[in-house]
Every structure is written in C-alpha cells, then in structure tokens.
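# coords please:
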Amino acid sequence: MNELVIRAKQGDSDAFVELFERHKLALWKAAMAVLDNADDAADALQETAVKAWKAIPLFEGRSAVGTWLTRILLRTCSDVARRRRRETPCSMDDGFFSEAFGAAGEELSSNGRNAVGSVSAVDHDIVLDVRGAVDRLSADDRLLLTFFYVDDYPTRHIAEILNVSEGAVRTRLSRARDRFKALYLGKRQEEVEAV
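Next comes the predicted model:
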C-alpha cells in the first residue's frame, strides 16, 4: 500500500482527501454515466466520500484504491437512483453528454447553438445525434462506454471494478457498441428518409 493509503487508514483526513481528489474526475464521470443527472451524481459522489472515509480503516489493498472507490460509488449510485425514482418521475437535468464530455459538449448542446463557431453545422448535428443515442442507452451501457472510451480504462480494470471477467467486459462492451450503433444509425436513417 502506498503512503497515502496507510495514512488515511490511520485516520489522516488530509491523506484521504488527497486520495479521493486523485480519483474524483473518474468517479464523477462514472456517476454521470449511471445517473444521467448532475445533482444526483453530486449527491452520489458526496455519499461515496463519506462511506469511503468510514470504510478506509477496513481497506485491505486487495484492489487498487480507485477500483475500491468506484465499487462504493456504483452501489451508492444504485441507492440514489432508487431514492430518486420514488421522489420524481423524470429527470430535469440536461444529461450525461455535457457533463461527461465537458465544455465541448456544453458548447455544442446549449440551445442547439454553436457557441464557439469553430465546429461546422454538420459536426454540430453529428454531436447532437451522438448525444441523443448515448442518452437513450441504458445506464449500464453508458457506464461501460464511459469507462472504456472516456476514462480509457483497459478491460482488465473495468473487470476489477465490476467484479466480472475480462471476457464478460468485452462481451458487454461489444453489445453496448452495437446498441449505440443501432440507436445512432437509426436516427440518421430517419433523417435520410425524411428528406
């Protein structure tokens, strides 16, 4: 175990905060992929930090800290989603795409305008079509695609996080890609037929 983990296990809150901060962006992306709502993702991230702080003395180092934190986050996301389903019938947030892909997504998705001016209208339409297809994917598919394409996690790391075999991850990724492709191409086909 590295020094930060050892210090955090001994109750050093500064060490824990530094550990958590190192993994915060990846955790945020995963929370957005699962919950598709910035407020819910922020709640899940905060709850994950509290749960991890309470559990860090029990951390045995059998997996990487990032893997351990992501597992806590995914269980927390399930809890948050369950609570939200009881509270509100639908999400009011703009969604996964802008949060997961940052400023470029915001520039291209805000009110259908290209705020920067450097992306052509065709590129803008493609981004909106990709966003629409991603938004229609299941949370599991969004999570896998985020881990693999946005966070650049190898399948081995994803397998550790999800506690499944690498083969299962490759199969799930393949199916998620196929579902994304069907949604994306289906949308594009509808536009072609409308012309």
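# From now on I want contacts and neighbour counts done on CA atoms only, so please keep to that.
Noted.
# So residue 67, which state does it fall into?
With DSSP: H, G, I helix; E, B strand; the rest coil as the basis, residue 67 sits in helix.
# try the one 3 residues further on
For residue 70, the assignment made with three-state DSSP gives helix.
# in which helix or strand would I find the residue most central in space within the chain?
Taking C-alpha atoms, centre = their mean, the centroid of the chain lies closest to residue 30, which sits 2.4 Å from it. Secondary structure assigned from DSSP states H and E places residue 30 in helix 13-35.
# Ok, residue 130 next?
Per DSSP H and E: helix 121-136 holds residue 130.
# which parts of that helix are buried?
Using 16 or more other C-alpha atoms under 10 Å as the burial criterion, the residues of helix 121-136 that qualify are 124, 127-135.
# for stretch 169-178, same thing?
Of the residues in stretch 169-178, those buried (16+ other C-alpha under 10 Å) are 169-170, 172-173, 176-177.
# These in helices, which ones?
169-170, 172-173, 176-177 (DSSP state H).
# Another for comparison:
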Amino acid sequence: MENLIKKAKLRDADAFTKLMQQQMQNMYKTARAVLYNEEDVADAISDTILACWEKIGQLKQDGYFRTWMTRILVNKCTDIIQKKKQFCLMEDVPEIPSRDNGYEDTEWKEALNMLGERYRLIMILYYVEGFKISEISSILDIAESTVRTRLSRGREKLAEDYRPELRRKQI
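Down below sits the predicted model:
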C-alpha cells in the first residue's frame, strides 16, 4: 500500500485507483454506519475519493493514509447530514433503507443502529474498522479520553439492551 501511496502522490491515476479500490469496503462500512441511505453513502464515498485525489499531496505521513482518508469520509458524511437537516421537513416520512449486506452479522448491525451516532460511529471505527483509540481521536477530532468514554458507554448501552437482567439490578 505504501508504494501505491507514493505513486498516487506523484499523480499516478492508476495507483490512486488501485488504492481507492483497496479501501472501498472500509469506506462503505464507515459511511453506512453514519448514513442510512444508500445514495448518501455513495455520494459520501465519491466525494471522499475526489477530495483524496485533490489533496493527496497534503498527506504528511504515508502510514496514516487510511486514518486521513477516513477523517475526510466522516467529514463528508457529516456534511451530507447537515445538508439534509436544512432541507428536511418534519412531516416527511423517512426513507426506508434498502437491504444492506455491509455487515455479516445482522444482530450486531441492529445493536449498533440502536446506539446514538456519537457511540455508533466510534464502535464501528474501533471494532469493525480496527482503528486505535488515538486514530479515532484524530479522525473525529476529539480527545482520546472522549473516545474511551464513548466506547465504554456504548458497551454499557449494548449490555443493557442485550442483557435485561443488568437493568433490573440497577433499578
């Protein structure tokens, strides 16, 4: 991957295309964790690819390409959400998402979807994408302690939802 990054920085379109193809599944999973609509996911990914191509020269350390790219993707997803909030009318019926094969385990996906976005995105980046806490902190531009707290609270929420006996003991 490092070789492709070096070539892409030299504006080698074929190397950049291969690099993006290698990252496509990771981008899809991350975008799908934030956005529920397939069209929005596709828009976020295509905007990310374009931004990466335009700004790849700004990547300081080749080893952090995936973290850099994911941060761009999360920002593009956030932009889409903000645009939708501006144009969304309260009486609109939300669009039902199409069938998603993005996660192998449907139960895990349903559990994550029950979490709020602030927890869901961090859980996806940590457990599905395999990013370290420091990398998630960099991607989302939040403190590492915040990432750890949200991971912990996300785990607690999942435990409460899947183990009702825990709720009864706390009451």
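# Could I get the TM-score for this pair?
Once superposed, the chains reach a TM-score of 0.79 (TM-score structural alignment, normalised by the length of the second structure), with 162 aligned residues with a C-alpha RMSD of 2.7 Å.
# and which of the buried residues of stretch 169-178 of the first structure is nearest residue 9 of the first structure?
residue 169 (31.2 Å; C-alpha to C-alpha).
# Translate that closest one into the numbering of the second structure.
Mapped onto the second structure by TM-score structural alignment, residue 169 of the first structure lines up with residue 147.
# neighbours around residue 116 of the second structure, how many?
11 (other C-alpha atoms under 10 Å).
# what about it, distance to residue 71 of the second structure?
In this view, residue 116 of the second structure and residue 71 of the second structure are 19 Å apart by C-alpha to C-alpha, to the nearest Å.
# Give me the nearest residue to residue 35 of the second structure, chain neighbours excluded.
Spatial nearest neighbour of residue 35 of the second structure, chain neighbours left out: residue 41 (6.2 Å); criterion: C-alpha to C-alpha, 6 or more residues apart in numbering.
# That neighbour - how many residues pack around it?
24.
# what sits against it?
Listed by C-alpha atoms under 8 Å, 6 or more residues apart in numbering, the contact partners of residue 41 of the second structure are 28, 31-32, 35, 77.
# try 10 Å
Shown in contact with residue 41 of the second structure (C-alpha atoms under 10 Å, 6 or more residues apart in numbering): 27-35, 47, 73, 76-77, 80.
# residue in the first structure matching it?
Under TM-score structural alignment, residue 41 of the second structure pairs with residue 41 in the first structure.
# hang on, residue 179 of the first structure packs against residue 141?
Yes: Residue 179 of the first structure lies in contact with residue 141 (C-alpha atoms under 10 Å); the separation is 8.5 Å.
# Serialize the ones in helices among the buried residues of stretch 169-178 of the first structure to TSV and add fields for distance to residue 1 of the first structure.
Listed next are those as TSV, based on distance: C-alpha to C-alpha, whole Å:
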residue	distance to residue 1 of the first structure
169	27
170	29
172	31
173	31
176	35
177	36
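# Taking those residues together, which two end up most distant?
169 and 177 (12.0 Å).
# circling back to that earlier point, which of the contacts of residue 41 of the second structure sits closest to residue 105 of the second structure?
residue 29 (12.8 Å).
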